[in-house]
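>>> Structure here, sequence nowhere to be found:
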C-alpha cells in the first residue's frame, strides 16, 4: 500500500518566488485537508544533544547516559504520566478523579536520566521553526515520531504545560530543580492553545509569542502566521518585495484604518539598522515590549477596538510624508530621562533555577539604590524614587488590573519592617492565608520575574519612575512623550529640532498625570 506524503521542503520550489507565493497562500488548506501530520524529531541521539549536555553539566549533572530506545520509551511514559497528572488536577476541580496512576507512583519519577531524555526530546530543533505553528494548529491529527517510537502531540503539549506550572506536586527537590532546564516552553511556544495572551483577532499577539521562532526568510515573520489569525487583512504574501518594504507596507496598513498607535508597542529602536523608519516594527529582532505592559495594552486595545474604537484612543493627527518614511502625530512631552539602572538579569549565575528570591531581591535593591536622588534642600539626604513599587508591578492606571493581586504579596515578599507589619494586618483581616504562605510567595515570584528580568528602570526630572524593556537601549537625555492614539508613554530620541526617533513604549508612573492637562498638543515627527 502506498502512502502519499506531502513534504514542503521537497514539494515547493524554494527558488521560484511565484510558486512560493502560491504555495504559501494555500499552505493552511494543505494541512487542513491532510489525514494527519507526522512530526519527525530524528533519532534517539542527535548532534544537537551536545549543547543540552553542556547546559546540564552547568547544573552539576555530569553523568548523562547515552540515549537508547529503552530510555526514550521511559521518557515517553513519563510524558504520559505528566499529562495524566495535569488531567487529574483539572478533574479534581469537578470532583471526578479517575486517573489510575499518580506521578509519584511511577518508577521513572526519581530517575534523573529519564528526565534528561525527555529534555532531549523537547530540545529538538523542530520546535524552533516558525512555519510549524500553522501546521500544528490546523492539522486534524498530529503524531510525534522519535526514532521507532511515537506519541500523540497532545500528550507532549500537556506534559509541557504541567512542567511549566507544577503547582504543589510531590517531587524531590533535585527533580524540581530540573524543571526550568527541561525546555518545556519550547513545546508551548509552537502550540496556539498553550500560547499566553494569544488573540486571533490581533496579529500582534502572535508576533509576540513567535518572536523567538526561527525562519530563514524574515518576510515569513508575517507570511507564516497569516493562516492562523483572523486579523490578517494587512498581510499580503509577495516574495518579490524586499523585506523592508514588506514591513513598511504592513505597518502603514495597520495604522491608517484605525487611527491608533497599537503597532508602536512592537517597536524597539527599529531604525537601529538604518534600513527602517523607527515607527515600523523590525520583526527581525525581539520586539520592543515590556511583557506586562504588552499584555495589558494588547488586551485593552483589542477590547476597545473590537467594540468600536473609543474616541480618546484615536490619533488627533496622523499623516505621512510623501516618501512614506516619516509619520506626523500629536503629543505632549512628559519629561526627560535623568537617571537609569542597569538591565535586570535574574538568570545568569543563578545557583538554583527554582529559587529566584535572592536574585530578584538583589536587582530591586540595586535599582532603588541607583534611583535615590540627593535632596535639593540637603545634600546629605536622599529622596526615594516616586512610584517605585507601582512601576515594578505596572499597577497604576491604566494597568490597575493586577494591583490588588500583586501589591500585597510584594509588601510581604520584600521582608522589611513595613512588610512584616503588613503581613500581620493582612492575616488579621483574613486577606492572607498562612497555610499557603510559601506557595503564594512562590507564585508571586513567577509573576515578578517577567517584571524584572530583561527590564530597566529610569527616572525623569520630577522624580517619577518608569520602566522599559532592556533591549531598547535608552539613554540619559531621551524624552518621554504621550502620543495621541497610544496606550502607553513612549521613549523618543531627538534627532533635530523637529524630528524624533521612536525608541520604545514604556511604563511611566502616573502617566496620565505626568503632563499638565492644559498644555497644548505639539506636532511630533517620527523618522
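Everything's here; your move. These numbers come from a predicted model, not from an experiment.
>>> CA only for contacts and neighbour counts going forward, please
Noted.
>>> Sketch out the strands for the stretch 201-350 of the chain, chain order is fine.
Applying DSSP state E, counting those that start in this stretch to the stretch 201-350 of the chain gives strands spanning 319-320, 327-340.
>>> I'd like the ones you listed as CSV, with distance to residue 301 appended.
What follows is those, written out as CSV (distance: least, C-alpha to C-alpha, whole Å):
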stretch, distance to residue 301
strand 319-320, 21
strand 327-340, 19
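>>> ok, and which of those has the densest surroundings?
Across these, averaging neighbours per residue (mean count of other C-alpha atoms under 10 Å) puts strand 327-340 on top, at a mean of 20.
>>> could you point out which element follows it?
helix 357-371 (DSSP states H and E).
>>> Go through that following helix and flag the buried ones.
Buried residues in helix 357-371, counted by 16 or more other C-alpha atoms under 10 Å: 357, 359-361, 363-364, 367-368, 370-371.
>>> Included below, for side-by-side comparison, is a second structure:
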C-alpha cells in the first residue's frame, strides 16, 4: 500500500494482535473507504479473510484509508469491493493492508500468525478477478470433471491440469468456504493445481475443513495419505510450482500448514524472519528438519556446477527454485532406513555448513546411461521403448546381482520406481508396455524372465509409460561396480559416486566423496531395487559384512 501521509501505528507486543479492516458501505460506483483497527486474535470480532491473485502489478486503484488517500493493487481493490455491501460496515483482513509491509519485524511476526488468522476468520473470500473471456465456465466444468473422476475412481489417470483453477491453501484452513466469483474470472492463474491439490490441500488434516466434511473429497485425500508419509517436506515440494514476490515466502507461505509444526508441539520448524538472507533461511530450515528426518534432501536439484562452485552446502535445498533439469522428487512411499516402521528418530547434527549423519555405504556407481531428457520420452510408445532398450543394454553388459526369477522384476521396478501397492505388479505393467510398444524386445525377453507365462495386463501399457516418464525424466539408469546393482539416479551423478542408505532418510542417496575421509556431497536421491524397504539395514543388523555403519559428514 502506498501513501504519502498514512503512518501505521505499531501493534501491541503482548498477546497475538493483528489489524482488521473496516470497509464502510457503498455502491459499486462509490469510492472505497476503509479504516484499520487493532484486535487480539483471542477476542476478535467476526471477519472475512481475503485471498486474492496478484493481477497486473502496473495497475493500481485509490482507497480512502483513515482519511488518507492511498494506492493499492487493482486486484486487491476489486476484492475489497466484492466484500463491501451497500448498507452495512464489513470487517475484513487482507495481508497487503493489515500488515505493515515496510516493517520487517512486524511482517515476520504476522506471517507466523497467518495460519491462525485464516483459521479464526468467519469465512474466506477468494478473489480471482475479472473474466473478460468468460473462461470461468470452462474452469468450473473442469472442476466438475475432476469430481466425477474421483467419484468413479478414475482420478489416478493422466489428467491435463493446465486449465484447472488454483485453490490456494488459505481457503482450506477455514471453517467455512465462501467463494465469491467476480463478474469475470481470470483465465490464467499462477501456480500448479496438481501440487496445490496433492501436496498442500489434501494434507491439511483439519477436522472441520471443507475436505473433511465432503465425503468425495475426503476419500480422495485419504487415498493420497494412505499411499505415502505426509510431512512438511511434502508440503514444501509445492513451493517450486508457485510464484512469490519475496523469495523468503517460498517457505514462509506454508508456515500456517499443520505439518509446519514439529511433531506433538505448537512450534513451527522455522519462525518467519524477514531479516534473514535466503541462504541462511534455507540452511536454518534444513537444520531444523534434520532433527526429525533427512527426507528434505529429496528436494535437492544438483547440477555439476552447483556441486563444484555453489555457495550452498550440498545438503541444503533451495526451496522455490525449479531448475531446467528438475526431476520429480520421491520419498513418501518408501522406508529405506526403517525410520517409519520402527518409529525411530536419527537426529542429525548441523554445524555451520556441515551436517553430521550416519549411514550404510552400499556400493560405488560404475556405468550409467545418458540423462533421459523430457523430449527423449516423446512419443512414449516409440521413444520410451528405445530408452528401455538402452537401459537394458547397460543393465546386462556385465554380471548383475539378481537371480533369474527376479531379473525382470528388478529391472521393471527400477524404471518406474515401483512401490508396494495394490493392483498390477511392475512386471505386468512392463509386459503390457513392451507387448504394445516393442514386440520384438518383448519376445527377446521371454527367455530372461518368462514373461509369456504371466497374465499380460494390456491396460498396463499406458500406466507403465506414464510412470517411466514421470520418474525417469532428468535421471540416469545406472549399475554399481562391485555388486552389479541397478538403480535410477540423478542427472549429476558420475562414475565413482557412492550409493548410501542414510539413517533418517526414506530413500537411498547418491553421495560424492570429497577426498576427505568421511566427507561427502549430496548428489541426489536414487531408487535401488531391494533397498527401498530397509533391506540393507536388516542385513547389516544380521551381520552381513557387505555393509557397515559409518559416520558421514555432508558438506
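Okay, I see it. What you are looking at is a predicted structure, and each value in this text was computed from that prediction instead of being measured.
>>> rewinding a little: the strands of the stretch 201-350 of structure 1: which one's closest to residue 196 of structure 1?
With C-alpha to C-alpha, the closest approach to residue 196 of structure 1 among the strands of the stretch 201-350 of structure 1 belongs to strand 327-340: 30.0 Å.
>>> per the alignment, residue 138 of structure 1 corresponds to what in structure 2?
Counting by TM-score structural alignment, residue 138 of structure 1 corresponds to residue 174 in structure 2.
>>> And that match, how close does it get to residue 168 of structure 2?
12 Å (C-alpha to C-alpha, to the nearest Å).
>>> now do residue 252 of structure 2
14 Å.
>>> Counterpart of residue 228 of structure 1 over in structure 2?
Per TM-score structural alignment, residue 228 of structure 1 is aligned with residue 257.
>>> again, but for residue 242 of structure 1
Residue 242 of structure 1 maps onto residue 277 in structure 2, by TM-score structural alignment.
>>> count of residues packed around its match?
12 (other C-alpha atoms under 10 Å).
>>> again with residue 222 of structure 1
21.
>>> so which helix or strand takes in the closest residue to residue 151 of structure 2 other than its chain neighbours?
Nearest residue to residue 151 of structure 2 in three dimensions, chain neighbours excluded: residue 216, at 6.4 Å (C-alpha to C-alpha, 6 or more residues apart in numbering). According to DSSP H and E, residue 216 of structure 2 maps onto helix 215-226.
>>> Same check on residue 42 of structure 1?
Using DSSP H and E, residue 42 of structure 1 falls outside every helix and strand.
>>> quick one: it and residue 148 of structure 1, what's the gap?
Counting by C-alpha to C-alpha, the gap from residue 42 of structure 1 to residue 148 of structure 1 is 10 Å.
>>> More neighbours: these two, which one.
Shown here are residue 42 of structure 1 and residue 148; by other C-alpha under 10 Å, residue 42 has more neighbours (15 against 11).
>>> pretty sure the more buried one is in contact with residue 146, am I right?
Yes - contact criterion C-alpha atoms under 8 Å: residue 42 of structure 1 and residue 146 qualify, at 5.8 Å.
>>> Find the nearest non-adjacent residue to the alignment partner in structure 2 of residue 282 of structure 1, please.
Aligned by TM-score structural alignment, residue 282 of structure 1 pairs with residue 318 of structure 2. Closest residue to residue 318 of structure 2 apart from its sequence neighbours, by C-alpha to C-alpha, 6+ apart: residue 282 at 6.5 Å.
>>> any idea how far the residue nearest the centre of structure 2 is from residue 287 of structure 2?
With distances taken as C-alpha atoms, centre = their mean, residue 237 lies nearest the centre of structure 2, 1.9 Å away. Residue 237 of structure 2 sits 17 Å away from residue 287 of structure 2, taking C-alpha to C-alpha as the criterion.
>>> One more: residue 243 of structure 2?
Applying C-alpha to C-alpha to residue 243 of structure 2 and residue 287 of structure 2 gives a distance of 24 Å.
>>> any idea which helix or strand carries the equivalent of residue 110 of structure 2 over in structure 1?
Using TM-score structural alignment, the partner of residue 110 of structure 2 in structure 1 is residue 23. Taking DSSP H and E as the definition, residue 23 of structure 1 sits inside helix 17-33.
>>> how much does that helix stray from structure 2?
Following the fit onto structure 2, the mean deviation recorded for helix 17-33 of structure 1 is 2.0 Å by mean C-alpha distance after the TM-score superposition for structure 1.
>>> what's next to that helix, contact-wise?
12-14, 37, 134-135, 138-140, 223-224, 227, 237-240 (C-alpha atoms under 8 Å, 6 or more residues apart in numbering).
>>> quick one, helices of the stretch 201-350 of structure 2?
Secondary structure of the stretch 201-350 of structure 2 (DSSP state H, counting those that start in this stretch): helices at 210-213, 215-226, 232-236, 249-252, 278-289, 304-309.
>>> looking at those, which is buried most?
helix 232-236 (a mean of 24).
>>> so that one matches what in structure 1?
Mapping helix 232-236 of structure 2 onto structure 1 (TM-score structural alignment) gives residues 203-207.
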